[in-house]
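Student: Got a predicted structure here, sequence first:
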Amino acid sequence: MTELRTLKVALLGCGNVGAQVARILIDDAEMLAARAGARLELAGIAVRNVDAPREVDLPRELFTTDAEALVKDADLVIELIGGIEPARTLILAAMRNGACVVTGNKALVAKDGPILHEEADKAGVQLSYEAAVAGAIPILRPIRDSLSGDRITRVLGIVNGTTNFILDQMDTTGAQFADALAEAQRLGYAEADPTADVEGHDAASKAAILASLSFHTRFALEDVYCEGISSVTAADIAAAKEAGFVIKLLAIAEKLTGPGSAEGVSVRVHPTLLPREHPLAAVHGAFNAVFIEAENAGELMFYGQGAGGKPTASAVMGDLVSAARSLVLDGPGRAETTTGQVPAAPISSAVTSYYIGLDVADQPGVLARIAQLFAEHGVSIEIMRQTIHRSSDTQSESAELRIVTHRASEAALAATVQAVKGLDVINTVTSVLRVEGV
């Protein structure tokens, strides 16, 4: 029997995910060797504090604070530090030393992906980051490999478990945003400072990565339109529910097509109404899901746990075994394909539908005036519902209108809403949300 070669693995970071990765490398060493074709030896774990408490009991001699020295002697480097620096410097050093790199660092890949890929190509090594998007869900490899012979036209993703939990709580219990956020923090789904999640920044990083792989073009974080969920109210949730919709924070990347459409790919993150029969509407709690539309494969959905130590470690280990195989076979690193070169389209070019909530005076001719204004802007109304409200104090009446439009350009829809605000019969525009799946 041929003796298997040994590949040295350097692990940078030992938080929840890193600790589980170290455990798997130690406990499942024989299985991993059989699948990778080489023994994967955990050479060391770089941390800031060697004595910090950890969820997994690991040999103390593995820990070091000298990440630079650890990286120099490694064949494979796993970066789970997070943030931009020192992760960026360590990854670049590892690749220049000939090591394949596995990372779960969505912020870094979204910001500096082109530079990292360029350095990986120069060094002939593999750069992998399945764990950067949707935790345990295998989504990046299927897009890059399984669908490489197809044309993806659109990607819709629930890629942030914190916001999905909050919106799901609001939908199922009627909770206000602040109460649902507090519950998410109590259960450990949300950080003490939840800004990156609730304002959509985390999802925007993942949207840039999904768009880059799906459309073979390098999209950066600044190409992503981003809007969070902090302004979504219990009233919005209730109104959506009554109309047969659920509100989700979606990461969307789609190729703009059709007469009059601008060329390019629209990449955006925002609260979105989905019909309750849409597959993504059934994604509850802190779970993630990605819905893909492709010319030949049709509609595909990937669903699973989007965070957590063990689920995310699973994605890291998949990348690690793949990278080890490439080293064993002495093949080149898997290159990023950037043959698409389509521009990022501004949000004004996106094609979507709107849900618009209006509080209006209850008097003759109001509906006709609103409908005429929509028509003047080239926006067609699909659904219009009216509810009369009587004030017990003043005996005055007002009406609540809920309008769902047909698909139109974002520019036309935004101009319509602005014009509606100027009508003297409009008391207030209570909500404006985008709609998909209708």
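Tutor: Right, received. Where do you want to start? Numbering: from 1, shown residues only.
Student: from here on, contacts and neighbour counts on C-alpha atoms
Tutor: Noted.
Student: can you count the residues close to the nearest residue to Ala94 once chain neighbours are set aside?
Tutor: Of all residues not flanking Ala94 in the chain, Val71 sits nearest, at 5.6 Å (Cα to Cα, 6 or more residues apart in numbering). Neighbours of Val71 under the rule other Cα atoms under 10 Å: 27.
Student: And what about Val71, helix, strand or coil?
Tutor: Per DSSP: H, G, I helix; E, B strand; the rest coil, the secondary structure class of Val71 is helix.
Student: again, but for Val429
Tutor: strand.
Student: hmm, back to that, relative to Arg186, how far out is the residue nearest to Ala94?
Tutor: Taking Cα to Cα, to the nearest Å as the measure, Val71 falls 37 Å from Arg186.
Student: can you check Ile115 too?
Tutor: In this structure, Ile115 and Arg186 are 39 Å apart, going by Cα to Cα.
Student: At which residues are the strands of the stretch 101-250 of the chain located?
Tutor: Listed in chain order, the strands found in the stretch 101-250 of the chain under DSSP state E, counting those that start in this stretch are 127-128, 152-158, 225-226, 245-255.
Student: Let me know which of those strands is the nearest to Ala415.
Tutor: Shortest distance between Ala415 and the strands of the stretch 101-250 of the chain, using Cα to Cα, is found for strand 225-226: 18.0 Å.
Student: Output the strands of the stretch 101-250 of the chain as JSON lines; include the columns mean neighbour count.
Tutor: Listed next are the strands of the stretch 101-250 of the chain as JSON lines, based on neighbours: other Cα atoms under 10 Å:
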{"stretch": "strand 127-128", "mean neighbour count": "26"}
{"stretch": "strand 152-158", "mean neighbour count": "24"}
{"stretch": "strand 225-226", "mean neighbour count": "21"}
{"stretch": "strand 245-255", "mean neighbour count": "26"}
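Student: all helices for the chain, in order.
Tutor: Counting by DSSP state H, the segments of the chain that form helices are 16-27, 29-36, 67-72, 87-96, 106-123, 140-141, 161-173, 177-186, 195-198, 201-214, 234-242, 309-328, 366-376, 410-421.
Student: this is the other structure I want to compare:
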Amino acid sequence: MATDNFWKLFWLGTIGVLLLGFVMSTSLFFTYTNRTGLLASVGVLAYDPAKDPFESIRQGNVGTTSPAIASGVLYQDALPLRSETWVWHAQATWRSIEQVSEGPRAMKAVFQEEGGTVGINGIPLNTSAFRSLSIAVRPDTAIRDVYIELYDIHGVSLGLQSLAWYTPERRLSANAWKTIKIPLENLLGLNPPTTITGFSVSSRQAGTVYVDQVVLEKTSLVYPLWVAPVEVIGAPYDPLATSTPISLPYTFAFTPESVSAWHTYFGNFLLRSDSIDAGTRQNASSTGSMSILRGGKGWSDYRVDATVEWGEMSVFAILTRLTSDGDFASCSFSEKGQVAQIYLVSEGESMLVKSETAKLYRIFPLGNTNASKKVQLRAEILSNRLTCMVNGLDLVSALLNLPETGTVGIETWDTNPDASPNKLRALIVFPVHI
């Protein structure tokens, strides 16, 4: 009888231990899978920050590719599962609702300076079934072009491609969505890999770009490869070298197309609904702004009429006969138009030629002296004489040694880096004759 009780207790204890072990292992399993599922559902991967994101791919520990990646979707509304992101001189919002091309979300990239980049990696994708890439972009007025590049399993770039190059106009439209399609062979380099692990977008200008619907497609395309222009080391960029000539009279139309005809050396030249904000760029190393019209380098004798709503920038200047950012003559207006000065800039050296101050009542009608009121400014260049006018009144004129032709520009300045911009409300250039 004692022996029978012993074996009963033995087998009951054994079964209890086995049952307890089964319950505990099942609980741990569901705890792990639930945690992994929750993380994956929002596109987050629990990983060691010190670990190389490409290490598991090189070692063959790839795991299961997400359905989105398997179908060629690199970005659509949210990050793919198990992806990782990175930025360089930029900020990224991967589920922005501010501007979208399709669906409820898009990626917002704020490039803080030249070369700003936003990227995604860590996901292997076999490219053998695909022939092209489609991407939707929406740049603001400060961005002239956006670049895309793919990365191999070692995280090495396969080459940069310009998005503007693949549009019929060879440019991107500001504040408008554009879907661009690129032959995949143009993005995979000279020795195309069968697997990519991510992509990035970048710009050579500071500004904001929205990106959506980055998808590999099976449609075959043929398009010439974009090749970056060869830059001579030490040679500055010349915005006038490849400009398309513009005929006179010229009227600034306050459209993205009008803005794209201008080049900004520094500061802001931002398009609003019916004006241009000209002033200091936020967090810039210098105050003020300088922008030029690229297509006017062949202009000779002309007058520039500008309607300006004065902000906190103390100086608003109209540049004439400009052949480079260091060679031009300017009508520089300050004190809300009461002071007009003529400057001659040659090889970067600025010389004050003449200065005149007008009584306030001579410029503004009685009761119209508020700083926010619009002021009519004019710079007229005829032969070698430059004349500066405010509200129809000649303030200062001088004979100068100038080149025969040159374009126009706008410059602002103030000592305060937080000064609000001056607003350009109208700009017209007329030809003048002796």
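Tutor: Now that the structure is in, tell me what you want to look at. Please read all numbers here as calculations on a predicted model, not as lab measurements.
Student: Kindly provide the TM-score of these chains.
Tutor: Both chains were compared after superposition, and using TM-score structural alignment, normalised by the length of the second structure their TM-score is 0.25; 190 aligned residues with a Cα RMSD of 7.5 Å.
Student: show me the residues around Gln341 of the second structure that make contact.
Tutor: Gln341 of the second structure sits next to Ser330, Cys331, Ser332, Phe333, Leu352, Val353, Lys354, Ser355, Glu356, Cys388, Val396 when contact means Cα atoms under 8 Å, 6 or more residues apart in numbering.
Student: And for Ala93 of the first structure?
Tutor: Under the criterion of Cα under 8 Å, 6+ apart, the contact partners of Ala93 of the first structure comprise Val71, Lys72.
Student: So how do I select the buried members of the contacts of Gln341 of the second structure in PyMOL?
Tutor: Command for PyMOL that selects the buried part of these, burial taken from 16 or more other Cα atoms under 10 Å:
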select buried, resi 330+331+332+333+355+388+396
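Student: Out of the contacts of Gln341 of the second structure, which sit inside strands?
Tutor: Assignment to strands by DSSP state E places the following of these there: Ser330, Cys331, Ser332, Phe333, Leu352, Val353, Lys354, Ser355, Glu356, Cys388, Val396.
Student: Could you check how far Val353 of the second structure is from Glu411 of the second structure?
Tutor: When distance is defined by Cα to Cα, Val353 of the second structure is 18 Å away from Glu411 of the second structure.
Student: thinking again about what came up before, can you put the strands of the stretch 101-250 of the first structure in CSV and add distance to Arg268 of the first structure?
Tutor: Listed next are those as CSV, based on distance: least, Cα to Cα, whole Å:
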stretch, distance to Arg268 of the first structure
strand 127-128, 24
strand 152-158, 10
strand 225-226, 4
strand 245-255, 5
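Student: Go through those strands and name the closest to Ala324 of the first structure.
Tutor: It's strand 127-128; of the strands of the stretch 101-250 of the first structure, that one is closest to Ala324 of the first structure (Cα to Cα) at 11.5 Å.
Student: Can you list the neighbours in contact with the closest one?
Tutor: Strand 127-128 of the first structure is contacted by residues Cys100, Val101, Val102, Thr103, Leu116, His117, Ala120, Asp319, Ala323, Gly333, Arg334 when judged by Cα under 8 Å, 6+ apart.
Student: Pick the one among the residues you listed closest to Asn164 of the first structure.
Tutor: Here the nearest of these to Asn164 of the first structure, counting by Cα to Cα, is Thr103; it sits at 24.1 Å.
Student: Would you mind finding the most buried of the helices of the first structure?
Tutor: Among the helices of the first structure, ranked by average contacts under mean count of other Cα atoms under 10 Å, first place goes to helix 201-214 (a mean of 27).
Student: Mind giving me the packing neighbours of it?
Tutor: Contact partners of helix 201-214 of the first structure among helices and strands, from 3 or more Cα pairs under 8 Å, 6 or more residues apart in numbering; DSSP states H and E: helix 106-123, strand 152-158, helix 195-198, strand 225-226, strand 245-255, strand 265-275.
Student: what packs against the longest one?
Tutor: I take that to be helix 106-123 of the first structure. Using 3+ Cα pairs under 8 Å, 6+ apart as the contact criterion, the secondary-structure elements in contact with helix 106-123 of the first structure are helix 87-96, strand 127-128, helix 201-214.
Student: ditto for the fifth one
Tutor: Taking 3+ Cα pairs under 8 Å, 6+ apart as contact, the helices and strands that strand 245-255 of the first structure lies on are strand 152-158, helix 161-173, helix 201-214, helix 234-242, strand 265-275.
Student: Ala294 of the first structure is nearest to which of those?
Tutor: Taking Cα to Cα as the criterion, strand 152-158 is the member of these that comes nearest to Ala294 of the first structure, at 4.1 Å.
Student: Specify the angle between the closest one and helix 161-173 in degrees.
Tutor: Per axes from the mean of the first three to the mean of the last three Cα atoms, to 10 degrees, the angle that strand 152-158 of the first structure makes with helix 161-173 is 70 degrees.
Student: which residues sit against strand 152-158 of the first structure?
Tutor: Contacts made with strand 152-158 of the first structure from outside it, assessed by Cα under 8 Å, 6+ apart, are listed as 164, 210-211, 214-215, 248-255, 280, 288-295.
Student: quick one on the thing from earlier: which residues are in contact with the residue nearest to Ala94 of the first structure?
Tutor: Applying Cα under 8 Å, 6+ apart, one finds that Val71 of the first structure lies in contact with Ala10, Val77, Leu90, Ala93, Ala94.
Student: so the last one sits right up against Thr103, yeah?
Tutor: No - applying Cα atoms under 8 Å, one finds Ala94 of the first structure not in contact with Thr103, separated by 11.9 Å.
Student: which neighbours do those two share?
Tutor: The overlap between the contact sets of Ala94 of the first structure and Thr103 (Cα under 8 Å, 6+ apart) is empty.
Student: State the next helix or strand along the chain beyond the helix or strand hosting Thr93 of the second structure.
Tutor: Taking DSSP states H and E as the definition, one finds Thr93 of the second structure inside strand 90-96. Moving toward the C-terminus from strand 90-96 of the second structure, the first helix or strand encountered (DSSP H and E) is strand 106-111.
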